[in-house]
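Undergrad: Generate a structure from the sequence data that follows.
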Amino acid sequence: MKKNVVLLSLVAALGLTACDKPETQATSSAAATPDKVYKVGVDNTYPPFEFTKDGQLVGIDVDLINAIAKDQGFKINIEQMDFSGIIPAMQAGMLDVGMGGMSITDKRKETVDFSEPYFAAGVSLVVANDNKNIASLDDLSGKKVVVKNGTVGASFADKNTEEYGYSIIQVSDSASMFQEVTNGTADALMEDYPVISYAIATGGLKLQTVGERLTGDNYGISVLKDKNDELLKMINDGLANLKENGEYDKIIDAYLD
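TA: Alright, predicted model coming up:
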């Protein structure tokens, strides 16, 4: 009898140990899994969408992606870089999200998936404010047009140079582009309407927009094509919520009142 009691006790002990072990492993595994932090690439020379003020990165895109992340409960880390490097950095696995006033184009759709549009933009033709000779594309024959690398303005300028007879100067940031026209090195520039309007209104630039908008594009938030469907859904859901609860309008109005 004593032998049977000992055997039963041993079996019970082994059974308890076997039941406890998987639970302990699951707990350890969960504790070892860190929270995902999504890396967001932006261009910090693109006011009012991204720019530095008092040493802090601010702007429509910055506030918007932070608000979307808060609404959807995910974490982000914003990386500042030249705009033309954002999509290549996504392709290299260095970024999860691309912004920077990024226009939704068929060319970019070959590489990235876009969110629903969040801002109606369009490219404007810009000249010095004392320029009386250029009022439209038809006046650009023999002139120099400056554009920023990787932008829709640069793409538009490249596609139409032969038709309108101008030459192109390429720079890497908006400030350099504005300076080229201000100092007379270039005759005109092509820039997104909200960006140049904000720059003229707040920066005291001696520039003016002329003619109608050259394009009718929209801005979107991008993720690498066919690689981040779950993140894209969270971005779209968050954007929809912000538009519905009024937070989106507050962000826009804070910069473009």
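Undergrad: use CA for all of it now, contacts and neighbours both
TA: Noted.
Undergrad: now the one helix or strand C19 maps to: how far from the chain's centre is it?
TA: C19 belongs to helix 2-31 when assigned by DSSP states H and E. Mean-position distance between helix 2-31 and its chain equals 53 Å (CA atoms, centre = their mean, to the nearest Å).
Undergrad: What is the subsequent helix or strand relative to it?
TA: Helix 2-31 is succeeded, C-terminally, by strand 37-42 (DSSP H and E).
Undergrad: just the helices in the protein please.
TA: Secondary structure of the chain by DSSP state H: the helices cover 2-31, 60-72, 86-91, 106-109, 152-164, 174-182, 193-203, 229-245, 247-255.
Undergrad: And the ones you listed: which comes nearest T52?
TA: Closest approach to T52 among those (CA to CA): helix 60-72, 10.7 Å.
Undergrad: list the helices and strands that closest one packs on?
TA: Contact analysis of helix 60-72 by 3 or more CA pairs under 8 Å, 6 or more residues apart in numbering; DSSP states H and E lists strand 50-53, strand 75-80, helix 229-245, helix 247-255 as its packing neighbours.
Undergrad: One more, so I can put them side by side:
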Amino acid sequence: MMKNLTITSLLSILLLVACDDSPPSNSNNKAASAINTLAVAQNLPVYTIRFSHVSYPPFNMMRSDGTLMGLESDVLNAIAKQSGFRIQAQPYVWKIIFKDLKKSNVHLVGGGLVEEDFDLTELVLSKPYMRSLDCVVAQQPKYLEDWYKRKIVTVESDELDESLIENHQVKQDNIKNVYTQYQALSMILDKKADVVVSDCHVLKYYIYGSLQNQEFFIKELSIDEGDTSYDLVFGVRKDQTELLNKINIGIEQLKQSGEMDKIIKKWTSKQNHR
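TA: Here you go, the predicted model:
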């Protein structure tokens, strides 16, 4: 967890972060004011996105200089560039992330989230910008054939256990929870579990990144074509109709141009991983 990060450059980035464990402090407000000054000079509107202050790679991560990077950040940057606006990012405690949005002048909420993650009291959902399914990962390909009978490690925040038990007949005693996907992958490297089940894109980020020298085998779990529970979206404040339209149009344009696929591959493919 990174605290008290400061802004080092206004001109070189679109997304800026001043992170703390508590709701935005005075330093955060100064950062927002600086961004607004820049945007006004360029005659561009500024919108604030709130997301969890805990990094969630590859979707949102914070550099040591306080700037935000990641797959979702790249998507927003691309939409902002083509639509003519700027984004300022506000890291927030997840427990209260949906509170006081209008009072805090927050326009949207994101962070690699699906519909069920949102409190829709003040928000309406954008079109999905991508789909992120669950994958099974093992070091031995034969383990993927009967993975549901083996020792499985899952990530606590994914809340997958109930689904695995109900839909795949996994036994509760065969499941162990950890806090991160990296921990989960380390468990199978240490032979403490046979397979990992978690979000495909998060797993691939580590497999093709810091763990690229290890051999893993991946199997994507199938779902019904009409199942929208894996679609990643933004939550936009209900009174921000213009912003919602800009985001929806931007998402469609990125998909049609192929830019969305390029952004996704940049963060989750073996060939393009940073």
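Undergrad: For G203 of the first structure, find the nearest of the helices and strands packed on helix 60-72 of the first structure.
TA: strand 50-53 (12.6 Å).
Undergrad: Tell me which residues of the closest one come out buried.
TA: 50-51 (16 or more other CA atoms under 10 Å).
Undergrad: Same check on stretch 161-171 of the first structure?
TA: Under 16+ other CA under 10 Å, the buried positions of stretch 161-171 of the first structure are 161, 164, 166-169, 171.
Undergrad: Go through those and name the one nearest Y38 of the first structure.
TA: V171 (29.3 Å).
Undergrad: Surely the closest one and V146 touch.
TA: Yes - with contact defined as CA atoms under 8 Å, V171 of the first structure reaches V146; the gap is 7.3 Å.
Undergrad: between these two, what contacts are shared?
TA: M177 (CA atoms under 8 Å, 6 or more residues apart in numbering).
Undergrad: quick revisit: wait, which of the helices and strands packed on helix 60-72 of the first structure is closest to A128 of the first structure?
TA: The nearest among these, by CA to CA, is strand 50-53 at 23.1 Å.
Undergrad: can you name the two of the buried residues of stretch 161-171 of the first structure that are farthest apart?
TA: Checking these with CA to CA, the most distant pair is Y164 and V171, at 20.7 Å.
Undergrad: residue in the second structure matching A135 of the first structure?
TA: Counting by TM-score structural alignment, A135 of the first structure corresponds to E145 in the second structure.
Undergrad: State the distance from its match to S126 of the second structure.
TA: To S126 of the second structure, E145 of the second structure is 37 Å away according to CA to CA, to the nearest Å.
Undergrad: Counting neighbours, go ahead and name the busier of those two.
TA: The neighbour comparison of E145 of the second structure against S126 (other CA atoms under 10 Å) goes to S126, with 21 against 9.
Undergrad: got a list of what the corresponding residue of the first structure for the more buried one touches?
TA: Residue correspondence to the first structure (TM-score structural alignment): S126 of the second structure is matched to S115. For S115 of the first structure, the contact set (CA under 8 Å, 6+ apart) comprises 220-222, 232, 235-236.
Undergrad: okay, those in CSV with neighbour count and distance to S155 of the first structure next?
TA: Below are the contacts of S115 of the first structure laid out as CSV (neighbours: other CA atoms under 10 Å; distance: CA to CA, whole Å):
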residue, neighbour count, distance to S155 of the first structure
G220, 22, 17
I221, 25, 19
S222, 30, 18
L232, 21, 26
I235, 25, 27
N236, 19, 27
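Undergrad: what would those residues look like in JSON lines with distance to N77 of the first structure?
TA: Output for these, formatted as JSON lines (distance: CA to CA, whole Å):
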{"residue": "G220", "distance to N77 of the first structure": "19"}
{"residue": "I221", "distance to N77 of the first structure": "15"}
{"residue": "S222", "distance to N77 of the first structure": "15"}
{"residue": "L232", "distance to N77 of the first structure": "16"}
{"residue": "I235", "distance to N77 of the first structure": "15"}
{"residue": "N236", "distance to N77 of the first structure": "19"}
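Undergrad: Filter the residues you listed by whether they're kept in the second structure.
TA: Counting by both residues aligned by TM-score structural alignment, their matches' CA atoms under 8 Å, the contacts of S115 of the first structure that remain in contact in the second structure are 220-222, 232, 235-236.
Undergrad: burial of the counterpart of L68 of the second structure in the first structure, as a residue count?
TA: Per TM-score structural alignment, the equivalent position to L68 of the second structure in the first structure is L57. Residues near L57 of the first structure, counting by other CA under 10 Å, number 17.
Undergrad: Skipping adjacent residues, who's closest to L57 of the first structure in space?
TA: Leaving aside its sequence neighbours, L57 of the first structure sits nearest to F51 (CA to CA, 6 or more residues apart in numbering; 5.7 Å).
Undergrad: Also K246 of the second structure?
TA: In space, K246 of the second structure is closest to S83, 6.5 Å off (CA to CA, 6+ apart).
Undergrad: Map that neighbour across to the first structure for me.
TA: Using TM-score structural alignment, S83 of the second structure sits opposite Q72 in the first structure.
Undergrad: Now that that match has come up, it's in contact with M234, right?
TA: Yes - applying CA under 8 Å, one finds Q72 of the first structure in contact with M234, separated by 6.2 Å.
Undergrad: Correct me if wrong: I200 of the first structure contacts T209.
TA: No - applying CA under 8 Å as the test, I200 of the first structure and T209 come out as separate, 9.3 Å apart.
Undergrad: So which of these two has more stuff around it?
TA: Applying other CA under 10 Å to I200 of the first structure and T209 shows that T209 carries more neighbours, namely 22 against 15.
Undergrad: And the more buried one, how far from L57 of the first structure?
TA: T209 of the first structure is 27 Å from L57 of the first structure, by CA to CA.
Undergrad: now G73 of the first structure
TA: Relative to L57 of the first structure, and taking CA to CA, G73 of the first structure is found at 22 Å.
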